[in-house]
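Engineer: just to be clear, the model below is a prediction. Sequence and coordinates:
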Amino acid sequence: MQNRDDFAKAVEIAFREDKEIMVEDYLVGTEYRFFVLGDQTLAVLLRVPANVIGDGVHSIKELVEMKNDHPLRGDGSRTPLKKIVLGDIEKLQLKEQGWTIDSIPPRDLIVQLRANSNISTGGDSIDMTDQMHESYKKIAVEISNAIGAAVCGVDLIIPDSEKPAEPHLKSWGVIEANFNPMMMMHIFPYAGQSRRVTLDVLKMLFPEMK
């Protein structure tokens, strides 16, 4: 948030969703989802907040409509990506950048529509399994094992994924550990290699399949 008024507006929007909200420290870095099965990280996904890329011709509203036409985007739970909705949160995010939904951004400029990187709010998914440093994959496994999860989605904030993790939380942070992680976004990423994590889960449940 850039000022008190925007903060008050964000709190108002948050209270529409629940009776309680949590305000946390801002962690500098990029959020990644680690899919952990047992003692192994099978997939790492970079989830990019909802955005559009300007072409110098179309408005932000039109660019959203064009991006929503992607065959992987839908409204329900059957598609790996979700359509972008231009609601109050998105408009507030645009306001902070000096834009409205009718603004025409210049060519190749990335316009952020959300601060959070959830797929459910129109974010993009990019496979980063091979690019992620092994030390972070190990941390994700340790977190999953510590809470006794056989299958877990661990969200980490990492400043530089190519450098090894340091043994303190100043170089990385934990967002959450999800006991029921979404698998479809690893199988059908917006960009990058497909990871068939569902097959590995089935083999864990039914060892005779190996």
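Structural biologist: That came through fine.

Engineer: only C-alpha atoms for contact and neighbour calcs from this point on.
Structural biologist: OK.

Engineer: would you map the helices across the protein?
Structural biologist: Ranges of helices in the chain, per DSSP state H, are 4-17, 60-67, 88-96, 134-146, 184-187, 197-205.

Engineer: can you give the contact residues for the fifth one?
Structural biologist: Read that as helix 184-187. Helix 184-187 is contacted from outside by 43, 44, 45, 79, 80, 81, 125, 127, 194, 195, 196, 197, using CA atoms under 8 Å, 6 or more residues apart in numbering.

Engineer: for the closest residue to residue 154 other than its chain neighbours, what are its contacts?
Structural biologist: Leaving aside its sequence neighbours, residue 154 sits nearest to residue 177 (CA to CA, 6 or more residues apart in numbering; 4.5 Å). For residue 177, the contact set (CA under 8 Å, 6+ apart) comprises 143, 144, 152, 153, 154, 155.

Engineer: distance to residue 24 for those residues - can I get that in TSV?
Structural biologist: Output for the contacts of residue 177, formatted as TSV (distance: CA to CA, whole Å):
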residue	distance to residue 24
143	20
144	22
152	23
153	21
154	18
155	15
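
Engineer: and these, which is closest to residue 2?
Structural biologist: Among these, residue 155 lies closest to residue 2 (CA to CA), at 25.6 Å.

Engineer: ok, second structure coming up, stack it against the first:
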Amino acid sequence: MRSLREFRSGKPSSYPDQSVYAEYACSEFGLAFQDIDGGTGFVVSVASKTRSIHFGAGRCSWYPQNNATASTLASDKYFTNKILERAGIPTLGGEYFFLHDRHRAHRPAGHEREDALEYFRKLGATAFVKPLQGSRGDFAQAVHDEVSLVRYFGEASRYYDSILLQPIVSGIEYRVFLLDDDVVYAARKYPPFLPGDGVHSIRDLLIAHNETLQSRGLSPASAMPDRDTSLDAVLPKGERWEIPGRMNLSAGGTMALEAPRAEAALSLAGKTAGALGLRVTAVDMFTDIGGDPLAIRVIEANSNPSIRLLEDSGRSDLILKIWRHTFSAMGLLGV
């Protein structure tokens, strides 16, 4: 049997991660895997002797054991918060607002741009803002004045029609991945950073970093004030300059397999999955808010989470565990 690394080496860099993992799992479980999109990996089939199902990459869910209603609700960060709050689960709260006037006649009052500015003032003119149905950390950032928020409206409205404004909360960020009631793994998240080379300024490194993000279809890490002379400093080789805010892997953040200090965080993740009706989910949360490990708030729940961290960490056994759950739920394997 080929290793997961061998599977990866035989595929183009654009081949979706989950297609690699699905093929790898099929070879382990005796199932037939077929790419039906000319080798792109974006539409594949998996078949047993009696049944065949299809998977699609990109926006398509890789976890069909999550029903469509639960997945759709979880993709809306405001709906997620309302459901979790009703279940007694602490969240970051916040309010949603629309960036376009179209369909205004079909929605309740109080959720337009002017309302967002009023809510922003109630938060003390500082907030964390992100698309209501965004992913990969795109356009997720802290905003500290009205001018910046108005600028954000214009930039985000090119790609999204609604946003969520939330109070800024600081803590240690974790992701907890669950299959039903079973915690498969927990990971601590760390912010992106710029590695110093002793030659280029922070400003130049940040420009290059943002160009890489934009080439991947993501918003830049932050606006760079022209008058901020601290950005002109040259980082010594080996020194790191952290980029605050989002910690998504796609945005340059890192994760390491590590459990939260408090067992209560894992229990809260399980309650989150149950409240949303998700059989597969990755729950993102802050712990240790204000230094208290029991001060925990759920950030969001992902119904279609990436598992690249497991490959990077050499845990192909957990990748196979996740795919066994998926294949069994779809009747391709015996329980």
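Structural biologist: Thanks, I have it. Every value quoted in this text rests on a predicted model; they were computed, and no experiment measured them.

Engineer: before we move on, the earlier item: report the buried members of the contacts of helix 184-187 of the first structure.
Structural biologist: Buried members of those, counted by 16 or more other CA atoms under 10 Å: 43, 44, 45, 80, 81, 125, 127, 194, 195, 196, 197.

Engineer: out of these, which sit inside strands?
Structural biologist: Those of these mapping onto strands are 43, 44, 45, 81, 125, 127, per DSSP state E.

Engineer: nearest to residue 148 of the first structure, of these?
Structural biologist: Using CA to CA, these come closest to residue 148 of the first structure at residue 43, 19.1 Å.

Engineer: ok, that closest one to residue 194 of the first structure distance?
Structural biologist: To residue 194 of the first structure, residue 43 of the first structure is 9 Å away according to CA to CA, to the nearest Å.

Engineer: what residues do those two have in common as contacts?
Structural biologist: Common neighbours of residue 43 of the first structure and residue 194 (CA under 8 Å, 6+ apart) are 127, 186.

Engineer: need the counterpart of residue 308 of the second structure in the first structure.
Structural biologist: Counting by TM-score structural alignment, residue 308 of the second structure corresponds to residue 184 in the first structure.

Engineer: and the gap between that match and residue 139 of the first structure?
Structural biologist: With distances taken as CA to CA, residue 184 of the first structure is found 23 Å from residue 139 of the first structure.

Engineer: now residue 86 of the first structure
Structural biologist: 36 Å.

Engineer: residue 201 of the first structure now?
Structural biologist: Distance, residue 201 of the first structure to residue 139 of the first structure, using CA to CA: 20 Å.

Engineer: which position in the first structure aligns with residue 23 of the second structure?
Structural biologist: Under the alignment (TM-score structural alignment), residue 23 of the second structure pairs with nothing in the first structure.

Engineer: mind telling me what element residue 23 of the second structure is part of?
Structural biologist: helix 17-29 (DSSP states H and E).

Engineer: and that helix, what does it pack onto?
Structural biologist: helix 4-9, strand 32-35, helix 316-329 (3 or more CA pairs under 8 Å, 6 or more residues apart in numbering; DSSP states H and E).

Engineer: rerun that using 10 Å as the cut-off
Structural biologist: helix 4-9, strand 32-35, strand 43-47, strand 52-56, helix 308-312, helix 316-329 (3 or more CA pairs under 10 Å, 6 or more residues apart in numbering; DSSP states H and E).

Engineer: relative to the first structure, which residues correspond to the third one?
Structural biologist: Applying TM-score structural alignment, one finds that strand 43-47 of the second structure aligns to no residue range of the first structure.

Engineer: so what's the gap between that strand and the chain middle?
Structural biologist: Here the centre of strand 43-47 of the second structure is set off from its chain's centre by 25 Å, with CA atoms, centre = their mean, to the nearest Å.

Engineer: swap in stretch 2-22 of the first structure?
Structural biologist: Using CA atoms, centre = their mean, the offset of stretch 2-22 of the first structure from its chain centre is 21 Å.

Engineer: for stretch 95-115 of the first structure, same thing?
Structural biologist: On the basis of CA atoms, centre = their mean, stretch 95-115 of the first structure sits 19 Å off its chain's mean C-alpha point.

Engineer: what's near enough to touch residue 115 of the second structure?
Structural biologist: By CA atoms under 10 Å, 6 or more residues apart in numbering, the contact list for residue 115 of the second structure reads 95, 96, 97, 98, 109, 121.

Engineer: quick one: residue 185 of the first structure and residue 162 of the first structure, what's the gap?
Structural biologist: Distance of residue 185 of the first structure to residue 162 of the first structure, computed by CA to CA: 22 Å.

Engineer: neighbour count for the two, which is higher?
Structural biologist: residue 185 (23 against 13; other CA atoms under 10 Å).

Engineer: counterpart of residue 267 of the second structure in the first structure?
Structural biologist: With TM-score structural alignment as the criterion, residue 267 of the second structure lines up with residue 138 in the first structure.

Engineer: same question, residue 194 of the second structure
Structural biologist: With TM-score structural alignment as the criterion, residue 194 of the second structure matches residue 52.

Engineer: about what we covered before: to residue 34 of the first structure, which of the helices of the first structure lies closest?
Structural biologist: For those, the distance to residue 34 of the first structure is smallest for helix 134-146, at 6.5 Å, taking CA to CA.

Engineer: contacts for the closest one?
Structural biologist: If you take CA under 10 Å, 6+ apart as the criterion, helix 134-146 of the first structure is touched by 33-44, 129, 148-156, 158, 161-166, 172, 174, 176-179.

Engineer: give me the buried subset of those residues.
Structural biologist: Members of these classed as buried by 16+ other CA under 10 Å are 33-38, 40-44, 129, 149, 151-156, 158, 161, 165, 172, 174, 177-178.
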